[in-house]
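Engineer: Quick one: sequence and predicted model below, then my questions.
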Amino acid sequence: MTATLPVPSTTGDLAPSAPLRAAAATDGRLPLPGARGPLSAALLEVLTSARDGSAPLVRELPELARAAAAGDVVRDEDVQLSLALLYELHYRGLRGVDDSWEWDTGLLGVRATLETAFEAAIRELVEVPDVAPEDVAETLFTMAAEDDGPPLSRYLCRNATLEQFREFLVHRSAYHLKEADPHTWAIPRLGGVPKAALVEVQADEYGGGRPERMHAALFARTMRAAGLDDSYGAHLDRIPATTLAGTNAMSMFGLNRRLVGAIVGHLAVFEMTSSIPNRLYGNGMRRLGFDRDATWFFDEHVEADAVHEQIAGRDLAGGLAVQQPERAGDVLFGAAACLALDAVAGRHLLDSWEAGRSSLRGVAARTGNVA
C-alpha cells in the first residue's frame, strides 16, 4: 500500500473524515453541497423543505431555471450543480431529502427546462457524421481513432505531481463512484442483440457478481490509496461544472428514453477510448510510487475495455442502429458528445495546472506548470 506517500497539505481537507465515512457507510446518499448560484440555492431550500408546496421558493424555481438556462450551460456552475442534484434523486438520493421529491412534477419541469438548454448546447458543440445505419459501427471506431483531445493521460503518465494526480482522481470520482449506473438505464429500453450486448458489458462493470470487483469499488480503493475520501459524493463541492457536465450528460441520455441511442453511442465510444488512457494513468501512478493494489482500477480497464469496445461498438451501438435506423443519428450524437465533453473537462485540468492553480473549486494551491 502507499501509506508512506506524502499527502499534500494544500488539499488535506480532501482526506477521509471518520464521521463522514461512517455516515456514508450507513446512508449511501449524496451529501448536500453548498449552492453555486440562485437556482441551486433555491433548489436546495425546496429539497430540504416539506413536500407540501409551502416552501416560498417552489413557485420561483421555473423562472430561475429559465434565467439560468439562457447562459453557457455547459460551464455554468449553478446549472450543472442543479442538474446533478435533480439527477441524483433517481440514483441513491440526497441526504436529508424526502424520496417523494423524485417524481415531483414541478422539479421534473425544472429539469426539462435545463435539459432542453443543455442538449441544445451539446448539439452545438459537436459535429455528427451523416452515415447509413449499417455504417455506424465503423464510423464509431473511426471517431475514436481520430480523437485528439487534450493530452491529459500523457501528462498524468509522465509529468503530473502527486497533488495533480489526486485532483484528477477527485474529478473522476463524480462518475467512477457510480460507474456504469447511467448506462444501465438503457437496458430495459433495448431488445435482442443490443440488449444482450449491454448486459454483457455491464456485468463486467459490476464485477460479475463480486462486489469487491465492481469498478466503483476498485476506484474507491484507488482513492483510499491516494489518501482521499472515497465516500460517495464527498468531493462534490470541489468538482467544477466542466466535469459535472460530462456526468450529467450521461444521466440525461440514460433517463430520457428518446435519447436511448445517445446513451448507447456514449458507452460505445467511452469503451473504445478507454484502454490506452487507463494504461497511461496506471503508469503515472506507478511512477509516483503507488503499488499494484492502488492501480488495480486502471489496470482492470486496460484489459476489460479492449474486449468491451468490440461488443459495445458492433453488437450494441452498431446493432441498435441497424435494428432501429431512426436512432442511428443519436448513436453518433452520443459518441460525439462523450468525446467533446471529455475534451472540455480535460482542457480545464491542463489549463489550470499550466496557470499554476488548482483545477478544483475552492483550492488555491499552486500545482506547478504543465511541461
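Structural biologist: Here it is on my side, so go on.

Engineer: C-alpha from now on. contacts and neighbour counts both.
Structural biologist: Will do.

Engineer: L39 contacts E63, correct?
Structural biologist: No. The pair L39 and E63 fails to qualify as a contact (Cα atoms under 8 Å) at a distance of 9.2 Å.

Engineer: elements contacting the helix or strand harbouring E124?
Structural biologist: E124 is part of helix 105-125, with elements assigned from DSSP states H and E. With contacts defined as 3 or more Cα pairs under 8 Å, 6 or more residues apart in numbering; DSSP states H and E, helix 105-125 has these neighbours: helix 61-68, helix 77-88, helix 328-354.

Engineer: so what secondary structure elements neighbour the shortest one?
Structural biologist: With contacts defined as 3+ Cα pairs under 8 Å, 6+ apart, helix 61-68 has these neighbours: helix 38-47, helix 105-125.

Engineer: Export the helices and strands packed on helix 105-125 as a markdown table, with columns for mean neighbour count and distance to S251.
Structural biologist: Listed next are those as a markdown table, based on neighbours: other Cα atoms under 10 Å; distance: least, Cα to Cα, whole Å:
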| stretch | mean neighbour count | distance to S251 |
| --- | --- | --- |
| helix 61-68 | 18 | 18 |
| helix 77-88 | 23 | 7 |
| helix 328-354 | 22 | 12 |
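
Engineer: Any chance of the ones you listed in a markdown table with distance to L162 as columns?
Structural biologist: Below are these laid out as a markdown table (distance: least, Cα to Cα, whole Å):
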| stretch | distance to L162 |
| --- | --- |
| helix 61-68 | 36 |
| helix 77-88 | 27 |
| helix 328-354 | 13 |
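
Engineer: For L280, find the nearest of these.
Structural biologist: helix 328-354 (14.6 Å; Cα to Cα).

Engineer: let's bring in a second model and compare:
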Amino acid sequence: MIAAAGVKCAVDMRNDEQSRAQTVDTDFRRGSRMGSRRQGTIAQVLTVGMAYRDIVITGMRAMPRLGEETYGDALHETWGGIGNMTRVCRSLGMSTALATAVGDDDASERLLRDMAALGVDTSLTNRHSGWQLPVTVALSLPEDRAMVTVETPPPSGIAAHLDDAEFHADAIIVDMRDPAMQWLAEARAGGSRVYASRGFDPSGEWGRAALAEVDACDAWMLNDVEARAFTGEDDIASAARALTAHVPLVVVTRGARGMFGLDTATGEEAEVDAFPVTPRTTTGAGDSTLAAFVYASAIPGLPLRERLDVAAFIAASILERPGGAATPPTHGQLVARSGDSTNPRLQRIHEILAATVPA
C-alpha cells in the first residue's frame, strides 16, 4: 500500500509519454498479422469519444470530509476518457487512431502532441474554435475513486464529421452516450467490429431509450451496477442474457470479483476471477479493461474465456502501476510479468502473449 506523504507538485506526463513512444511496438501478429488489413485501413483500432484533461491525485487513505484536508502522495496529469483507451491500445502495440473533439486551448494542443508522440493517428479528430477540452479532477483510493468534471459539450458533437470521412478500422471503440450515426452503421457494414462503452446514466432512468444506440454494436462492456440498473436483474448472468437482446456479446466487469461474458454468436459463456492486486490508482480501470479486451479479441483463435483472462491480467497490471492507465505497460513488460510464475493460469496467458510478437 502507498503511504500518504503530502501532495507532490503536478507531473507533466508529456516527457513520459514521449519516451514511452520509443518502446511501443508498432503491430503484432500471431502467426499472421492480428486482424485483417484492408486497403485504406487507417488503423487496427479507432477510438471515438470525448477526451479529458485528467488531474489525478493518488496515494490517498480516505476521502476528505467537508472542511477537512487530507493528503495524497502524487499528482498526475494525463488524458482521460477515450484517451485512456487510446493510450492502452497503442501501448499494447496496436496501430491506433483517435477521433475526438479538441479546441484551440493549450490542453488540446498538448493532447494532440502527446498522441502524435505515441504514434497515434489523429487525422479524424475534429477541432472546434473557441472550445476548451473538458477537465476532470480525480481523487483515487485503492478501492475506488471520486471525480469532479468541468465540461461543455463541443459545438457540433464529437463524431458527426465522420459521416463524410472515408476510412476503415478493424475494431472501433465508441462511447455510446453519443448517438449512433451513419458513419458507425457504415463502418460496421464494412467489416469493422464495434466495441461499446456506455457508462453511468446520470438521468437515473436506465431505460430502453438509453439502450437503443447499443443495437449498433457487436460487443458491450459495462460494470455490474450498470448491468443491474439497465435490466432490473439482480443476477449478473441473467442481466447479461437480457442485454444480449441489444448486442451479441456482453461483458460485465465486477471489480475484484472478475468478469462475466456471454457471446450469443458462438454460444460461449465464461466467468473469470480478477487477479489479486493492490491498486495504485483505479482511475481509468474500466477504460483499460475494455481496451485490453479489444486487444485480446484481435488475437486469432482465442475462446471467450481466454480473451477475458488476458484482459483481466492486463487490467491488473495497469492498476498496480503508480500512474495506472496514464502509464500502461508495454507488450514486452506484460510478457515478462506473466512469465515469472508457476500458476497454470498465468502460464497460459504468457504463452498467448509471447506468441503475439512484434511484426
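Structural biologist: Yep, it's here. As the structure is a prediction and not an experimental result, all values here were calculated from the model.

Engineer: Quick TM-score on the pair, please.
Structural biologist: Once superposed, chain against chain, the TM-score is 0.29 (TM-score structural alignment, normalised by the length of the second structure); 178 aligned residues with a Cα RMSD of 6.8 Å.

Engineer: Tell me which of the helices and strands packed on helix 61-68 of the first structure sits most buried.
Structural biologist: Highest mean neighbour count of those: helix 38-47, a mean of 20 (counted as mean count of other Cα atoms under 10 Å).

Engineer: Stretch 123-139 of the first structure: end-to-end distance?
Structural biologist: Taking Cα to Cα, to the nearest Å, stretch 123-139 of the first structure runs 18 Å from one end to the other.

Engineer: sorry, back to before: so which of the helices and strands packed on helix 105-125 of the first structure gets nearest M285 of the first structure?
Structural biologist: Taking these one by one with Cα to Cα, helix 328-354 is closest: 17.2 Å.

Engineer: so what secondary structure elements neighbour that closest one?
Structural biologist: By 3+ Cα pairs under 8 Å, 6+ apart, helix 328-354 of the first structure packs against helix 105-125, helix 136-146, helix 152-158, helix 241-255, helix 260-272, helix 319-323.

Engineer: make it 7 Å
Structural biologist: Applying 3 or more Cα pairs under 7 Å, 6 or more residues apart in numbering; DSSP states H and E, we find helix 328-354 of the first structure packed against helix 241-255, helix 260-272.

Engineer: Could you export the ones you listed as a markdown table, including distance to A112 of the first structure and mean neighbour count?
Structural biologist: Shown next, in a markdown table, are these (distance: least, Cα to Cα, whole Å; neighbours: other Cα atoms under 10 Å):
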| stretch | distance to A112 of the first structure | mean neighbour count |
| --- | --- | --- |
| helix 241-255 | 10 | 24 |
| helix 260-272 | 16 | 28 |
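
Engineer: Tabulate these (a markdown table), appending distance to G346 of the first structure.
Structural biologist: Shown next, in a markdown table, are these (distance: least, Cα to Cα, whole Å):
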| stretch | distance to G346 of the first structure |
| --- | --- |
| helix 241-255 | 8 |
| helix 260-272 | 14 |
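
Engineer: between these, which one is nearest to L162 of the first structure?
Structural biologist: Comparing these by their distance to L162 of the first structure (Cα to Cα), the top pick is helix 241-255, with 20.0 Å.

Engineer: which secondary structure elements does the closest one contact?
Structural biologist: Applying 3+ Cα pairs under 7 Å, 6+ apart, one finds that helix 241-255 of the first structure contacts helix 77-88, helix 162-176, helix 181-184, helix 260-272, helix 328-354.

Engineer: how much does the first one deviate in direction from helix 241-255?
Structural biologist: Inter-element angle recorded for helix 77-88 of the first structure and helix 241-255: 30 degrees (by axes from the mean of the first three to the mean of the last three Cα atoms, to 10 degrees).

Engineer: which helices and strands sit right next to helix 77-88 of the first structure?
Structural biologist: Applying 3+ Cα pairs under 7 Å, 6+ apart, one finds that helix 77-88 of the first structure contacts helix 38-47, helix 241-255.

Engineer: R286 of the first structure is nearest to which of those?
Structural biologist: helix 241-255 (24.9 Å).
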